[in-house]
Structure formats: C-alpha cells, structure tokens
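> Curious how this folds, go ahead:
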Amino acid sequence: MIRVLIADGEPPVRCRLRRIVESDGLISVVAEAGNGADAIATTARCRPEVVLMDVHMPGVEGLTAAARIAAAPAAPKVVMLTTFDLDEHVHQALRAGVVGFLLKDTPPRELTAAIHAVSAGHAMLTPRVTRRLIDHFTEHGPARSVTAREQLAALTHRELQVVRAVAQGLSNMEIGRHLTMTEATVKTYVSRALSKLGLTNRVQAALLARDAGLV
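Okay, the predicted model is just below:
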C-alpha cells in the first residue's frame, strides 16, 4: 500500500483528490494538510511515501514546503499540483527535489498512475510540462552549460556514463544492459553520483546533464 499525504489550501480540492487517490485499492491517504507549514510537520509525523502538494499553499508556499520536505532524511517523493503550467514553477520545483509535476485537471487514472510511478522511483511530468522543459533546455545559455560541466567534472568516467543514461530516461535495468553491469551496481553509481553532485534525485541529475549538453 502506497501511503499518500494530500496538501492543498482548499478543502473541496483535498476531498476530490482523496476520492481519486482512494479509488485505487493500492493507495491510501494517511493525512491531509491545509497549509505549507502543516504539510511539513505532518509529513515528518506521518511519514508518507508520496506527497501531493499544491504550488500555491497558504502561509509557507508550496514550493518552499516541497523543498524542505525533499531535503529531509528519508524524504518522500513530492509531486506538485497546480492549475498553471508556468515555467518558473516547473524549474523551481524540479531543482528543489520534486519528482513529479502534474496539472490539477489531470485525469483520475493518470493521477493514480503518477503516484505509482513516483513511488517506484520514476519522474512524472504532464506532456505540457515536458514540452516546456524541452523548450527551456533548447534555449539555455552558454553560462549555464559551463557551470554544469564544471559540476559534472567531479564524477568519474563511469559515473558520468550513468548520469548521461539517466538523462536519456533509461531505467536502472536498461542502464545495466547498456553499460554491462548489474542493476544493483547501477543503483550504487547513481547514489554515488547524486552524493558528489549534491543532488537529491534523478530528475535533478538529468537536468544538470542536459544543461551540460550531455544529451
């Protein structure tokens, strides 16, 4: 059973999300939060596996709350929900450690599928958000590329190969086949690379690799 916390400032929205989430027999809502500060405290207390967080939360903003939650030890997977697919929200959220970004009008089946996906370690973005990210990477400037390459210089050749494969969207199993190593070894390389780069998840590593022009 996947344990989920729903954080949204509007009770009717939380109620709707709860109905959708609990329609999946393998997901349970363990708590709700109506503001950012409560989301942070409730997450620490209830230890959900996935947090559904509205971008615009009362008090502590959703992005700020998400960053604090994602930075905590044994952090849950955070999925941001919003009615607007604005660039600054997407970029801030992903770089803060968020692993999913969905619009509130995402169909129920896609929402529950996203929860399963992030719980399994995958990133989840709506097609509209993905298109905006592609445009962003296409237009990024040379200064960002230089900074990203300098940061990646801390990795060994093998770690760099793994990070490049992560940025290409390959799973650990696929990376193992491509680089001729076991899935467990791939996980070790990914963890080691994230630690060296000061990152918290694969999405951030993929963003960095793309900024550096590796993909």
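
> C-alpha from now on. contacts and neighbour counts both.
OK.

> Buried residues of stretch 190-198, list them for me.
Across stretch 190-198, burial judged by 16 or more other C-alpha atoms under 10 Å covers 190, 191, 193, 194, 197.

> what do you get for stretch 145-162?
For stretch 145-162, burial by neighbour count (16+ other C-alpha under 10 Å) applies to 145, 148, 149, 151, 152, 155, 159, 160, 161, 162.

> What is the subsequent helix or strand relative to the lengthiest helix in the chain?
The longest helix of the chain (DSSP state H) is helix 183-197. Later in the chain than helix 183-197, the nearest helix or strand by DSSP states H and E is helix 202-211.

> Residues touching that next one, excluding its own?
With C-alpha atoms under 8 Å, 6 or more residues apart in numbering as the test, helix 202-211 has contacts from 94-95, 97, 99, 123, 137, 140, 144-145, 148, 152, 163-164, 166-168, 190, 194, 199, 215.

> Next: stretch 10-25.
Stretch 10-25 is contacted by residues 6, 7, 8, 27, 28, 29, 32, 34, 108, 111, 112 when judged by C-alpha under 8 Å, 6+ apart.

> By neighbours, which of those residues wins?
residue 7 (31 neighbours; other C-alpha atoms under 10 Å).

> Surely that one is in contact with residue 52?
Yes. Here residue 7 lies in contact with residue 52, judged by C-alpha atoms under 8 Å, at a distance of 5.9 Å.

> which residues of this protein fall in helices?
Using DSSP H, the helices of the chain run over 11-22, 36-46, 62-71, 87-95, 108-119, 127-139, 142-152, 157-167, 172-179, 183-197, 202-211.

> one more, for comparison:
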Amino acid sequence: MLEILLCIGNDLVRTGLRTVLESEAEWRVVATSPETPEDLSGLLQRIGPDLVVSDFSPAVLAAAGTGSGPVVPVILIGHAPGAEQVREALRAGARGVVANDNDSSQHVIEAVRAVAGGYAYLAPSVTAKLLDGLASVAPAVPREYRERLQSLTDREREVLRLIARGRSTAEVADELHLSRATVKSHVSHALPKLGVQDRAQAVAFAHRAGLVTVY
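I've put the predicted structure just below:
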C-alpha cells in the first residue's frame, strides 16, 4: 500500500486530489494542510508516508528532508509555475512537478507512479516552460555543429545523447533494447559524421552542440 501525504492549502483542490489519488486501489491518502514547517515535520514522523504531494513550498521540501538529501520524495503542484520556480524546486530536491491545469489529475497520477518507482517526473507543460527558458538564454549553436548533428540518423543521435549523459555501452543497449555490438556500431558510424576521432571527443561535441542540456 502506497501512503501519500497531501499538503495542499486550498480545500477544493485538496479534496479533488484526494479523490483522484484514492481512485487507485493500492494508494492511501492522508490529507492535511500544515501551517508551519514544525507541524509538517511532526506529522511526517508520526505517519511516515511514502511520498508527499504539496503546493509549491520551501517549508515542505525542508521538512521532508530534501534539502540535504531526500528522505520523503516530494511532488509539487502549482498554478502555471515559471521556469525559474521549477528550477529552484528541482535544486531543492523536488522529485516531481505538476502544473495545476486541465490535465493535472492525470499528471499527478503519472507523477506519483513515476516517483514511487524511483524516477522523477515533470508534466509536459512544465517541461515546455523549462525548455522555453533554456532557449532564451542558451548560446546559439554554430551552423557547422547543427549540420553535423543533422547528418546522424535518429538512432545515432539518441545513442550519442545517452552516451553524453554518462551512460555506458551496456546501459545504452539496455535502455534502447539493442545489443552492445549494435550500440558500438552506431557510435563508429557517428564519429566520422561528427568529424571526431573517439568517444570522448563525441561526448564533448554533443555538449558543445547543445544535444545535452543540464539545468
């Protein structure tokens, strides 16, 4: 049984989310709206939830222990959160961010499933905000780099992206459901297209070309 703590200030939103979450047979919700971090810290100790769904609140993240290493995973839900607000939440340790919009019910369910499974989750509208924010500040990629990337096949580009994110050949193979030999083949075909000589240079190229963005 997955135990979820709701920390939502708005009564209507809290009631609606509780109904949505408790529609899942294996989930149990404890709804609350603590007024101070101390209240929440005590509540977390008493009930020991598996995760928290909360308004955007630094107090909730701090009480859940995510500021210095996750203790209780936190999913934040807010009305049209901005890119900087989302980045700050992620830096503070939030494991999921959902916008309170027409699709929020489905996105909250998806977020809980992902976070409970050990993953992170960003709702599509939240991801779009982040990408828009990055595009506005990211330096332009030289035309030569863009052309080299465009010369890659979709699969070669995906393999390069994963390798540039630090995945090993075995991890790339598992994630893309390919053999290790096939992954190595994609890398060897991509190198001359990129004008580089080895895997390390390919990784550096991917970062310079904006194929991998860290926020």
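
> TM value for the aligned chains?
Aligned and superposed, the two chains score 0.60 in TM-score terms (TM-score structural alignment, normalised by the length of the first structure); 160 aligned residues with a C-alpha RMSD of 3.5 Å.

> on that earlier part again, PyMOL command for the buried members of the contacts of helix 202-211 of the first structure?
Typed into PyMOL, the line below selects the buried ones among the contacts of helix 202-211 of the first structure, using 16+ other C-alpha under 10 Å:
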select buried, resi 94+95+97+99+123+145+148+152+163+164+166+167+190+194+199
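
> Residue 77 of the first structure: how many residues sit nearby?
Neighbours of residue 77 of the first structure (other C-alpha under 10 Å): 26.

> Return the residue of the second structure aligned against it.
Taking TM-score structural alignment, the alignment pairs residue 77 of the first structure with residue 73 from the second structure.

> show me the contacts for its match.
By C-alpha under 8 Å, 6+ apart, the contact set of residue 73 of the second structure is 50, 51, 52, 64, 66, 94, 95, 115.

> how far away is the last one from residue 122 of the second structure?
Taking C-alpha to C-alpha, to the nearest Å as the measure, residue 115 of the second structure falls 10 Å from residue 122 of the second structure.

> for the first one, same thing?
Taking C-alpha to C-alpha as the measure, residue 50 of the second structure falls 19 Å from residue 122 of the second structure.

> repeat for the second one
Using C-alpha to C-alpha, one obtains 16 Å as the distance from residue 51 of the second structure to residue 122 of the second structure.

> Residue 50 and residue 122 of the second structure - which one has more neighbours?
A side-by-side neighbour count of residue 50 of the second structure and residue 122, using other C-alpha under 10 Å, places residue 122 first with 22 against 17.

> What's the local residue count around residue 123 of the second structure?
Count around residue 123 of the second structure with other C-alpha under 10 Å applied: 20.

> Check the first structure for me, the residue farthest from its geometric middle.
Farthest-out residue of the first structure from its mean C-alpha position, per C-alpha atoms, centre = their mean: residue 180, at 27.3 Å.

> hmm, back to that, which of the contacts of residue 73 of the second structure also appear as contacts in the first structure?
Retained contacts for the contacts of residue 73 of the second structure in the first structure, judged by both residues aligned by TM-score structural alignment, their matches' C-alpha atoms under 8 Å, are 50, 51, 52, 66, 94, 95, 115.

> counterpart of the fifth one in the first structure?
This points to residue 94 of the second structure. Aligned counterpart of residue 94 of the second structure in the first structure: residue 98 (TM-score structural alignment).

> okay, now the closest residue to that match other than its chain neighbours: neighbour count?
Spatially, and ignoring its direct neighbours in sequence, residue 98 of the first structure is nearest to residue 78 (5.1 Å; C-alpha to C-alpha, 6 or more residues apart in numbering). If you count neighbours by other C-alpha under 10 Å, residue 78 of the first structure ends up with 28.

> Pull the contacting residues for residue 78 of the first structure.
Applying C-alpha under 8 Å, 6+ apart to residue 78 of the first structure gives the contacts 50, 51, 52, 53, 66, 69, 70, 97, 98, 99, 100.

> and of the residues you listed, the nearest to residue 186 of the first structure?
residue 99 (19.4 Å; C-alpha to C-alpha).

> Please tell me how far the nearest residue to that closest one once chain neighbours are set aside sits from residue 171 of the first structure.
Distance criterion C-alpha to C-alpha, 6+ apart; nearest residue to residue 99 of the first structure, sequence neighbours excluded, is residue 123 at 5.0 Å. Per C-alpha to C-alpha, residue 123 of the first structure is found 11 Å from residue 171 of the first structure.
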